[in-house]
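Q: here is a sequence with its predicted model. Questions after.
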Amino acid sequence: MSGTLYGLGVGPGDPDLLTLKAHRLITRAGTIAYPAPDHGESFARAIVARHIPEGAREIPIVIPMRTERFPAQDVYDAAATEIATALEAGEDVVVLCEGDPFFYGSFMYLHARLAERFVVEIVPGVSSLGAVTAAARLPLIARQDVLTVLPATLPDAVLEERLAGTDAAAIMKIGRHLPRLRALLERLGMAERAVYVSHASLPQQVTCPLAQAPEVAPYFSMIVVPGKDAHV
């Protein structure tokens, strides 16, 4: 019998935000896979490192962290092949995913390759959006507010159209896009109620009004614009 593939959300960074179910599966895991940069340690693994059993087999999914394009599909193809071999041998495989597996989570690419062949269980985790709003101590939406989640990598025209048609927004993957996002939100009259958060739930967390945000943001940062009814 084939093993079960677990797509496991490990939360936004604070190890104490790991769910009880995730903890149970990690401490019993024989094989653990996780995304990892080509330089430095895996953030997903670091969150749960103290819970990984001694002797567990580890499968790093090495994803180059650079601006130029790289063959990402080849990376996930190779990882899926290695994981499939373990599953076919009857091993359960736990795949760690920062935040939640299906909220901009890398696990979805493995799911697309393996879900038709193996039993898959998704273990949700605390998402980055939940961590950011908690860090900001800011209600995001209320009553009939509509929330729009946007990647900062979209063109200005698309961002402006989506933002103009929503009550509240969360803009992710900020990085070098922060200056143009700030200008765009100012143009739309949304900057005054916008909040910038980086490294939510971690010791180096930064939370401030958008006007006070740095010129260049780290990858793990977000801008949230609460709905007008969220404070009423």
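A: Noted; the coordinates are in hand. Numbers count the residues shown, from 1 in each chain.
Q: contacts, neighbours, all on C-alpha from now
A: Will do.
Q: tell me which residues of the longest helix seen in the chain are tucked away?
A: The longest helix of the chain (DSSP state H) is helix 72-88. For helix 72-88, a neighbour-count test (16 or more other CA atoms under 10 Å) marks 76, 79-80, 83-84, 86-87 as buried.
Q: can you check stretch 53-71 too?
A: Within stretch 53-71, the residues that count as buried by 16+ other CA under 10 Å are 58-64.
Q: of these, which belong to strands?
A: Members of those lying in strands (criterion: DSSP state E): 58-62.
Q: list the helices and strands the helix or strand containing Cys208 packs on?
A: Per DSSP states H and E: Cys208 is located in strand 206-209. Counting contacts by 3 or more CA pairs under 8 Å, 6 or more residues apart in numbering; DSSP states H and E, strand 206-209 packs against helix 128-136, strand 195-198.
Q: can you say which of the ones you listed is nearest to Met1?
A: For Met1, the closest of those is helix 128-136, at 35.8 Å, according to CA to CA.
Q: the following helix or strand past that closest one to helix 128-136, inter-axis angle?
A: Toward the C-terminal end, the helix or strand that comes next after helix 128-136 (DSSP H and E) is strand 147-151. Orientation check (axes from the mean of the first three to the mean of the last three CA atoms, to 10 degrees): strand 147-151 against helix 128-136 gives 110 degrees.
Q: here comes the other one, which I'd like you to weigh against the first:
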Amino acid sequence: MVLALQSGTFIGVGVGPGDPELLTLKAYRAIQAADVVCYLENEAGQSQSLDIAVEALKKPIKQQLHLGIRFAMSRQRVAANLAYDKAITQIQVHLKQGKTVVFLCEGDPLFFGSFTYLLERLESQYPSQVIPGVPAFVAATAELQIPLTVLKQSFAVITGRHSDAKIKAALLDHDAVVIMKAGIERPRLIALLKETQRFDDANYLEYISRDQQRIIRDLNQLDNVAGPYFSLFVITREELTA
């Protein structure tokens, strides 16, 4: 690994699922100490991760730190890759100056996190660190107050983007399953839950730990239509495996 002379440090900071009080002390200190703060934002210039950090710090980051790097993120893969490439170019400008750059990530940086794609692009040219955050599914089970796994139960995490076959295999093979990124796949996922006889085992959650949080424990009350991006299913068995 060849590091740039007088190089800065790139830090992925998990800010949690939404509740600013779930931000860790280590994340709090890293954000406060950073020279540059960067984050994903949508086309309207809004950033969920930035909002969480600002609320946790109780003051605008603009007034406290150098303003970080903004770039709009598209869910189209080609557009997303172009955005990541552009972001890395901007980030490297600051790293070459020996600055500490923090990248804010909703949930955990390495759990379906965009930080992963940025870290890969740096190709070990600069020192890097990762500060873990509370992932949405952990906050979800806390809200539900149900254990994900006990004793010899097995557990799997998949996404709504997987094939029918892979989702059915997870539902049939594991006692507990979390399906992330339910969103537009919600009708298909409901059908698969019914097909595998896991419908009654499932809970549905949106916007975990945020003001607009929604929890549906009886899926008969859930509309069979597409839902928001920040949604997931938590499927657990009632009986315990000895």
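A: Good, I have the coordinates. Note that the coordinates shown come from a computational prediction; the quantities given were computed from them, not determined experimentally.
Q: got a TM-score for the pair?
A: Overlay of the two chains. TM-score (TM-score structural alignment, normalised by the length of the first structure): 0.93; 230 aligned residues with a CA RMSD of 1.8 Å.
Q: the longest helix of the first structure aligns to what range in the second structure?
A: Per the alignment by TM-score structural alignment, helix 72-88 of the first structure matches residues 80-96 in the second structure.
Q: sorry, back to before: mean per-residue distance, the following helix or strand past the longest helix of the first structure to the second structure?
A: Elements were assigned by DSSP H and E; along the chain past helix 72-88 of the first structure, the next helix or strand is strand 93-97. With the two structures superposed, strand 93-97 of the first structure lies on average 0.3 Å from its match in the second structure, counting by mean CA distance after the TM-score superposition for the first structure.
Q: which residues sit against stretch 90-97 of the first structure?
A: With CA atoms under 8 Å, 6 or more residues apart in numbering as the test, stretch 90-97 of the first structure has contacts from 1-11, 25-26, 29-35, 44-45, 83, 86-87, 105-107.
Q: in it, what's buried?
A: For stretch 90-97 of the first structure, the neighbour count (16+ other CA under 10 Å) marks 91-97 as buried.
Q: name the nearest of the residues you listed relative to Glu186 of the first structure.
A: Taking CA to CA as the measure, Glu186 of the first structure lies nearest Cys97 of the buried residues of stretch 90-97 of the first structure, at 34.1 Å.
Q: nearest residue to the closest one other than its sequence neighbours?
A: Leaving aside its chain neighbours, Cys97 of the first structure sits nearest to Gly9 (4.9 Å; criterion: CA to CA, 6 or more residues apart in numbering).
Q: what's the one you found aligned with over in the second structure?
A: With TM-score structural alignment defining the correspondence, Gly9 of the first structure maps onto Gly14 in the second structure.
Q: and Leu144 of the second structure, what's its match in the first structure?
A: By TM-score structural alignment, Leu144 of the second structure lines up with Ala136 in the first structure.
Q: so its match is in contact with Arg193, correct?
A: No - contact criterion CA atoms under 8 Å: Ala136 of the first structure and Arg193 do not qualify, at 11.8 Å.
Q: tell me which of those two has more neighbours.
A: Ala136 (18 against 15; other CA atoms under 10 Å).
Q: ok so, going back, after superposition, how close is the longest helix of the first structure to the second structure?
A: Compared with the second structure after the fit, helix 72-88 of the first structure shows a mean deviation of 1.1 Å (mean CA distance after the TM-score superposition for the first structure).
Q: between that helix and strand 93-97, how big is the angle?
A: Here helix 72-88 of the first structure runs at an angle of 150 degrees relative to strand 93-97 (the same axes, to 10 degrees).
Q: now for helix 72-88 of the first structure, which elements pack on it?
A: Judged by 3+ CA pairs under 8 Å, 6+ apart, the packing partners of helix 72-88 of the first structure are strand 57-62, strand 93-97, helix 107-114.
Q: which one of these lies nearest to Cys208 of the first structure?
A: strand 93-97 (27.1 Å).
Q: re the thing from before, just put the buried residues of stretch 53-71 of the first structure in JSON lines and tack on distance to Val216 of the first structure.
A: JSON lines is the format used below for the buried residues of stretch 53-71 of the first structure (distance: CA to CA, whole Å):
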{"residue": "Glu58", "distance to Val216 of the first structure": "34"}
{"residue": "Ile59", "distance to Val216 of the first structure": "33"}
{"residue": "Pro60", "distance to Val216 of the first structure": "29"}
{"residue": "Ile61", "distance to Val216 of the first structure": "28"}
{"residue": "Val62", "distance to Val216 of the first structure": "26"}
{"residue": "Ile63", "distance to Val216 of the first structure": "23"}
{"residue": "Pro64", "distance to Val216 of the first structure": "21"}
